[in-house]
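Chemist: Structural data only, the sequence is not supplied:
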């Protein structure tokens, strides 16, 4: 049986990944700071705590029914502030949670893996490709995941380990519910995406499942935007008008 370690398992995308993996019969070890992780169905073991803690991470690996061959890192930490007002503590925390913990968990998977292929899927963001005021540490952490994926693709490919990044656009999850539950704001967000609708966490989970499984067996070291075409749009046509829609 395939076993997966999911970090950030109680969040919107992480929870959708747990549900998707469960449908495939994958054994799941779930980790999250949110105590809701302890109430998740379909998991072999669950741990409430900070995934930057190497001791907790070791406990999670030890609890797996067999050495995990899949790792999903769906963690983030964000505190918004203008660049000039940020503190070193904010930068360190954002990078430790969003980037360093991904390396730490992936390295542990490689140290413990059994024979055969393994897959590391890192949940990034389109923020890796553009800036939003006040979100610099978050964006830097997400951009760093691309470089992080390329390094193990080079070093661990010979071990059968694939490492890839999923880069969602705006996803309707609890942490941004204040935006998509506001009709005017939801319309504004939808207008920025060529598909004209919001993404669901389940749609991201489908891409994670693809990259984690054998259907993507020759995909390694890539960043895959799942953004409804947002990165394809030039700034001057960011919100299409009637004339644009006729083209």
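Modeler: On my side now, so go ahead. Bear in mind that the values here come from a model prediction, so they are computed numbers and not experimental data.

Chemist: alpha carbons only for contacts and neighbour counts from here, please
Modeler: Noted.

Chemist: how about the strands of the protein, start to end?
Modeler: For the chain, the strands identified by DSSP state E occupy 3-7, 27-32, 45-48, 70-73, 118-123, 161-168, 223-226, in order along the chain.

Chemist: what's the longest helix seen in the chain in contact with?
Modeler: Ordering each helix of the chain by length in residues (DSSP state H) puts helix 136-155 first. When contacts are defined by Cα atoms under 8 Å, 6 or more residues apart in numbering, helix 136-155 is touched by residues 76-78, 80, 83, 90-91, 94-95, 98-99, 103, 122, 124-125, 127-131, 161-165, 220-223.

Chemist: same question, stretch 76-94
Modeler: 97-98, 133-138, 141.

Chemist: Recalculate using a threshold of 6 Å.
Modeler: Taking Cα atoms under 6 Å, 6 or more residues apart in numbering as the criterion, the residues outside stretch 76-94 that touch it are 97-98, 134-135, 137-138.

Chemist: Put this next to the previous one:
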């Protein structure tokens, strides 16, 4: 019942954690209205075929004006889950401007852009139980090899989350972030299947494994729902103890 009659916008919904969020909402909760946003139309069409009740939106989040235009068309939503993200991994000495811009465009600028549009509409329509959840990473707090730009973007996202919480809280809009470690989505399995790569990271996780997508979804939906009604401006790691 916690999401009954709620309109929930999920970005980066075509695959990975975003897709897992949409699937959970569509299969476990009744009368929830899910809006799935992604850059890749084929992924959205596959999702729509499986869950005909969802609304799909195709947009390139690096295009500021197109994103504002498409999100504005959606009208009021109760919950925004800023899940879209990108990682371009390069050694520090090889970082180039295009890669830097691409990562920050999606991981930081797009969150600000979409959240501005959505929050203004939430305020205008006096949405009750409004919540925004940003999907960050433990990389916001821990240095990872070849992840300089990604780490910086997620640290920036956590800072944006705190500022959003400070300014949107008086409008009864809760804002929090989730910080997963490596998540064993299909992409995660491909990227971290090599023991020589995963071993050093796993050795720092007391629970001895990476996160499952559903474990991250559990925390995201907790922060999005009424059971966290007094949780505001925080970052919750889903990392098996990596950060300790």
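Modeler: Sure thing, it's come through. Every value quoted in this text rests on a predicted model; they were computed, and no experiment measured them.

Chemist: Just the TM-score for the two chains, thanks.
Modeler: Aligned and superposed, the two chains score 0.87 in TM-score terms (TM-score structural alignment, normalised by the length of structure 2); 230 aligned residues with a Cα RMSD of 1.9 Å.

Chemist: farthest-separated two in the contacts of stretch 76-94 of structure 1?
Modeler: Put simply, by Cα to Cα the two of these set farthest apart are 97 and 134, 17.9 Å from each other.

Chemist: Roughly how far does the residue sitting nearest the centre point of structure 2 sit from residue 212 of structure 2?
Modeler: Most central in structure 2 under Cα atoms, centre = their mean is residue 83, positioned 1.9 Å from the mean C-alpha point. With distances taken as Cα to Cα, to the nearest Å, residue 83 of structure 2 is found 16 Å from residue 212 of structure 2.

Chemist: Over to residue 219 of structure 2?
Modeler: Look at residue 219 of structure 2 and residue 212 of structure 2: by Cα to Cα, they are 12 Å apart.

Chemist: so where do the helices sit in structure 2?
Modeler: Assigned helices in structure 2, in chain order: 16-28, 41-50, 64-72, 97-104, 110-124, 148-168, 186-192, 195-202, 213-224 (criterion: DSSP H).

Chemist: Can you add mean neighbour count and give the ones you listed back as TSV?
Modeler: Putting the helices of structure 2 into TSV (neighbours: other Cα atoms under 10 Å) gives the following:
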stretch	mean neighbour count
helix 16-28	19
helix 41-50	15
helix 64-72	15
helix 97-104	16
helix 110-124	19
helix 148-168	20
helix 186-192	13
helix 195-202	13
helix 213-224	20
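
Chemist: Out of the ones you listed, flag the one nearest residue 244 of structure 2.
Modeler: helix 195-202 (12.9 Å).

Chemist: measure the spatially closest residue to residue 24 of structure 2 that is not a sequence neighbour to residue 228 of structure 2 for me?
Modeler: Excluding its sequence neighbours, the residue lying closest to residue 24 of structure 2 (Cα to Cα, 6 or more residues apart in numbering) is residue 217, at 8.0 Å. Per Cα to Cα, residue 217 of structure 2 is found 14 Å from residue 228 of structure 2.

Chemist: just residue 106 of structure 2 next, same as before
Modeler: According to Cα to Cα, residue 106 of structure 2 and residue 228 of structure 2 sit 27 Å apart.

Chemist: If you count surrounding residues, which of these two has more?
Modeler: The neighbour comparison of residue 106 of structure 2 against residue 228 (other Cα atoms under 10 Å) goes to residue 106, with 23 against 13.
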